[in-house]
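J.: Fold the following for me, if possible:
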Amino acid sequence: MNYFGITAGDPCGVGPEVVLKALRRRPELIGRCVVFGSAPMLDWYRGRLEIETPLRLIDNAAQVQAGCINVVDPYPVPFEEITIGQVSPVGGRCAFLAVRTAIDWALARRIGCVVTAPLNKEAMRKAGYQYAGHTEIFGEFTHGESYAMLLWSESLKVIHATTHVSMREACDLVTGQREYDVIHLAHDTLRKAGYEKPRIAVAGLNAHAGEHGLFGREEIEQIAPAIERCRAEGLEVSGPLPPDTVFLRAHKGEFDLVVAQYHDQGHIPLKLLAFDAGVNVTVGLDVVRTSVDHGTAFDIAGRLIAREDSMLAAIDLGEKLAQ
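T.: Below you'll find the model as predicted:
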C-alpha cells in the first residue's frame, strides 16, 4: 500500500485550496494520494488554480487511477449549496464525513496515513457533531490506550498534556499518569522520526514551575513523580521547568521536544516560530494523522492567497511516521 489520504476540510474555508496548491507544487504526490472532500469545490479550485490534472471520483481503492486527482466525496452537495467564507452546517457535515471516511480507509489499510486540512468547530456543531476538533474525532473512531496532540516544526516541537478544555478543567487533568503517558508518546514518536535518544523537557503548569510549592503543588505531586518514573526507565527527561523559559531553551537546541500542560502554553510559542510550517500530529493511535496547524481562514477563502507550506510539511511527516 503506497497511498496516503488527504481530507479537504471545511469546503467553505481554505482547505480545498491548500490541498490543490500542495499537489500543484509537488505533482509527484498526486499518484500517491486520495483526497476526501467536496468534489465540486475541489474542481472549482482546480479551474481557478489552472491545474490541468483532471479530478476522478472514486468509491474504493481499486479505482485509483494514475494521472488523476482521485477524490472520494462522502457527502455530495452541489457547488451552489456551499457558501465560501461562511460558517455553515453544510461545511461542517462535509468536513466531518470526509474525516470519518478517511479514518475507515486507514483502518482498512487502504491508505497509510491521513493528512487533514482545517475544519471549523462551530460549523461541525451546527451540523450536529459535538467534537472539539480533529484530535477528538480520531480519538473517538480509532484505537489506542492514550493519545495526545503534538505540534511539529523544525523550530520547535511540543506535545500537550491537555488540549480543548477550559483552564479550570486542564488543571484537574494534569495527573501523574497523564504526564507519564504523554512523555512516552513523545519519546516513541521522536524515535519513529529518527531521534536515537530523544531529549524531552516538561514545562510546569504554574508560574515558575510552582516555585517549590509556593504557586501550586501540581509540579510536586503529579508532574515530578511522573518524570522520575520515566527517568528510571531510561528516558532522557528534564523538568518540571519554568514555562516562560523552557520553550526558548528548546528552540535553541537544548531539548528536542517540550511537554506543554495546556493548549495555549504550547500553541503560542509554536505558532510564533512556525505559523506557516507547523504540523499538528495526533499520536498514540493506530492511525497516523497529521494536519496543517492553521484554521479554516474564512476571511481569505476563495481569494487564492492561502499558503500550502503547512500542508506539504504535514504530508511529508505523515508519510515518514507511517513507514
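
J.: can we go C-alpha only for contacts and neighbour counts from here?
T.: Will do.

J.: Next, please give the residue ranges for the strands of this structure.
T.: Secondary structure of the chain by DSSP state E: the strands cover 4-7, 33-36, 55-57, 69-72, 114-116, 148-152, 157-160, 199-203, 236-241, 257-260, 279-283, 289-292.

J.: which non-adjacent residue is nearest Val18?
T.: Glu308 (4.8 Å; CA to CA, 6 or more residues apart in numbering).

J.: so the one you found makes contact with Arg24?
T.: No. Judged on CA atoms under 8 Å, Glu308 makes no contact with Arg24 at a distance of 9.9 Å.

J.: As TSV, the strands of the chain with distance to Val19 would be great.
T.: Converted to TSV, the strands of the chain look like this (distance: least, CA to CA, whole Å):
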stretch	distance to Val19
strand 4-7	8
strand 33-36	8
strand 55-57	13
strand 69-72	11
strand 114-116	9
strand 148-152	19
strand 157-160	24
strand 199-203	32
strand 236-241	37
strand 257-260	28
strand 279-283	14
strand 289-292	10
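
J.: State the number of residues packed around Cys113.
T.: For Cys113, the tally of surrounding residues (other CA atoms under 10 Å) stands at 31.

J.: Second chain to compare with the first, below:
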Amino acid sequence: MTTEKPIIAIPMGDPAGIGPEITVKSLTKKEIYDVSKPLIIGDSKVIERAIDIVSADVTINEITSPEDGKYVLGTIDVINLNNIDIDKLEYGEVSVQGGQGAFEYIKKSVELALAGQVHALATTPINKESLKAAEVPYIGHTEMLEDLAGSNDPLTMFEVRGMRIFFLTRHLSLKDAIGQMTKERVADYLVRCDKALQRLGVENRRFAVAGLNPHSGEGGLFGMEEVEEIKPGIKMAVEAGIDAVGPVPADSVFFQALNGKYDAVLSLYHDQGHIAAKMTDFHRTISITNGLPFLRTSVDHGTAFDIAGKNIAESISLEEAIKLAAQYAPNFTSYNM
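T.: Predicted structure coming up:
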C-alpha cells in the first residue's frame, strides 16, 4: 500500500472516559492532517456525543475500509462498530459495555494493522476495571496487543522531549521486579532495545542503564544487585556489540539523557522511568510499544473518569502520539511518505 501520509488507526478507548473527547479534539487540528490520515475505530454515536460536548465543527464520515476515508480537516473518518447502547452510557462509570467496546476497538485496529490496511496505531485510554467487568482477560494494552499480534514480551518505550526510556519490568510489585533483574535479562533487553531503536530509524544508540540502589549501590555498600546482576548484564551486552554503560545512579541518569548524553535509558522498574518522564512533561510523554509487527504509540494517561464528558480533558498527549506514529511509521512499512 502506497500513500503520501500514513493511515493512523485510533481506537477511541473506553466510551465512558475521556478517549472520545480527546480523539475529537485532536482531529480538529490541522497539524494532525498535515502529517497523517487519522482514522477512528469506535462507535459513531459516542463520537457524535463527543463532538457536541467539545463543540467541534466537524462531520462524521462512516466507512467500512480505511481506503475509503476522506482524511481532510473538518471530516472525521470512523469505522463504526456500533457496539454501545448510548442511552445506557454514563460518563465516569465502570461498565461491561465500556470494557467490551474498548477491547473490540483495539482488536479491530490490530486486524487492520496486520492486514496492512493501516500503518500504525495511536491508542487512547482504557479502564482496567471495565475490562475486568467485561471479563476481558487482559490487564492492559500491552498484554492485549502482545496476544492479539502473536508477539512475545514486547518492549515499552517512553519518549518525551527527545529522551527515550525503556523498561526492564512493567506491572510488578517492586519486590517481584527486583527478582527479575538478572544479568541475563539485562543483557537480553539491551540487545532488544538496540534492535527496537534501529527499527525506529535511530542511528546513534548509546544506552545507559539506571541503577537500582542509592548511588548504584556504591560497590555493594547499599545492596549487591548492581554488583551481582546489573553490571555483569551490561558487560554481556557490550560484548555482544551494544553501546551501553552503567549502572548510572538513577538520580542523575535521566537528566543526562534529557540533555543528550545518552540516546536511551533502560529503567529497571515501572515507577523509576515513569516519574522521570512525567516530571519532564506529563502531557507530552508518549508510550511506544516495540516488538509488535506494527507500530503502536499511546497516550500515557488514564481514562480520567472524574472529568469525562466535561470538555476539560487535554488532547495534547494524543496529538503527540499521532504525530510520533506518523514520524516513525515509514520505518515500519515499505511505502514512501
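
J.: want to throw the strands of the first structure into JSON lines with mean neighbour count?
T.: Below are those laid out as JSON lines (neighbours: other CA atoms under 10 Å):
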{"stretch": "strand 4-7", "mean neighbour count": "28"}
{"stretch": "strand 33-36", "mean neighbour count": "28"}
{"stretch": "strand 55-57", "mean neighbour count": "17"}
{"stretch": "strand 69-72", "mean neighbour count": "24"}
{"stretch": "strand 114-116", "mean neighbour count": "30"}
{"stretch": "strand 148-152", "mean neighbour count": "24"}
{"stretch": "strand 157-160", "mean neighbour count": "26"}
{"stretch": "strand 199-203", "mean neighbour count": "26"}
{"stretch": "strand 236-241", "mean neighbour count": "20"}
{"stretch": "strand 257-260", "mean neighbour count": "28"}
{"stretch": "strand 279-283", "mean neighbour count": "26"}
{"stretch": "strand 289-292", "mean neighbour count": "29"}
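
J.: Return the residue of the second structure aligned against Gly253 of the first structure.
T.: In the second structure, the residue paired with Gly253 of the first structure is Gly260, using TM-score structural alignment.

J.: Its match: how many residues sit nearby?
T.: So Gly260 of the second structure, with other CA under 10 Å, has 12 neighbours.

J.: what about it, distance to Ile165 of the second structure?
T.: Remark: distance between Gly260 of the second structure and Ile165 of the second structure (CA to CA, to the nearest Å) = 13 Å.

J.: for the second structure, which helix is longest?
T.: helix 96-114 (DSSP state H).

J.: orientation of that one relative to strand 37-42 in degrees?
T.: 140 degrees (axes from the mean of the first three to the mean of the last three CA atoms, to 10 degrees).

J.: so where in the first structure does helix 96-114 of the second structure end up aligned?
T.: Against the first structure, helix 96-114 of the second structure falls on residues 89-107 (TM-score structural alignment).

J.: Please work out how many residues are found near Pro242 of the first structure.
T.: As a measure of burial, Pro242 of the first structure has 18 neighbours, counting by other CA under 10 Å.

J.: give the contact list for the alignment partner in the second structure of it.
T.: Aligned by TM-score structural alignment, Pro242 of the first structure pairs with Pro249 of the second structure. Residues counted as contacts of Pro249 of the second structure (CA atoms under 8 Å, 6 or more residues apart in numbering) are 210-216.

J.: what does Phe222 of the second structure give?
T.: Going by CA under 8 Å, 6+ apart, Phe222 of the second structure touches 213-214, 216.

J.: Leu20 of the first structure versus the aligned residue in the first structure for Ile51 of the second structure, what's the distance?
T.: Matched by TM-score structural alignment, Ile51 of the second structure corresponds to Arg46 in the first structure. For Arg46 of the first structure, the distance to Leu20 of the first structure equals 7 Å [CA to CA].

J.: Which one's more surrounded, those two?
T.: More crowded of Arg46 of the first structure and Leu20, by other CA under 10 Å: Leu20, with 24 against 21.

J.: From Ser252 of the second structure, how far out is whichever residue in the second structure pairs up with that one?
T.: Per TM-score structural alignment, the equivalent position to Leu20 of the first structure in the second structure is Val24. Here Val24 of the second structure is placed at a distance of 39 Å from Ser252 of the second structure (CA to CA).

J.: Could you do Gly211 of the second structure as well?
T.: Applying CA to CA, the value for Gly211 of the second structure to Ser252 of the second structure is 10 Å.

J.: His119 of the second structure too?
T.: If you go by CA to CA, the gap between His119 of the second structure and Ser252 of the second structure works out to 37 Å.

J.: Type out the ChimeraX command that picks the buried ones from the contacts of Pro249 of the second structure.
T.: The buried residues among these can be selected in ChimeraX (16 or more other CA atoms under 10 Å) with this line:
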select :210,211,212,213,215,216
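
J.: Can you list the residue ranges for helices in the stretch 51-200 of the second structure?
T.: 96-114, 128-133, 141-148, 174-179, 183-199 (DSSP state H, counting those that start in this stretch).

J.: Reformat the ones you listed as a markdown table; add distance to Ser298 of the second structure and mean neighbour count.
T.: Shown next, in a markdown table, are the helices of the stretch 51-200 of the second structure (distance: least, CA to CA, whole Å; neighbours: other CA atoms under 10 Å):
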| stretch | distance to Ser298 of the second structure | mean neighbour count |
| --- | --- | --- |
| helix 96-114 | 12 | 22 |
| helix 128-133 | 16 | 20 |
| helix 141-148 | 9 | 17 |
| helix 174-179 | 24 | 13 |
| helix 183-199 | 17 | 20 |
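
J.: Nothing else from me, thank you.
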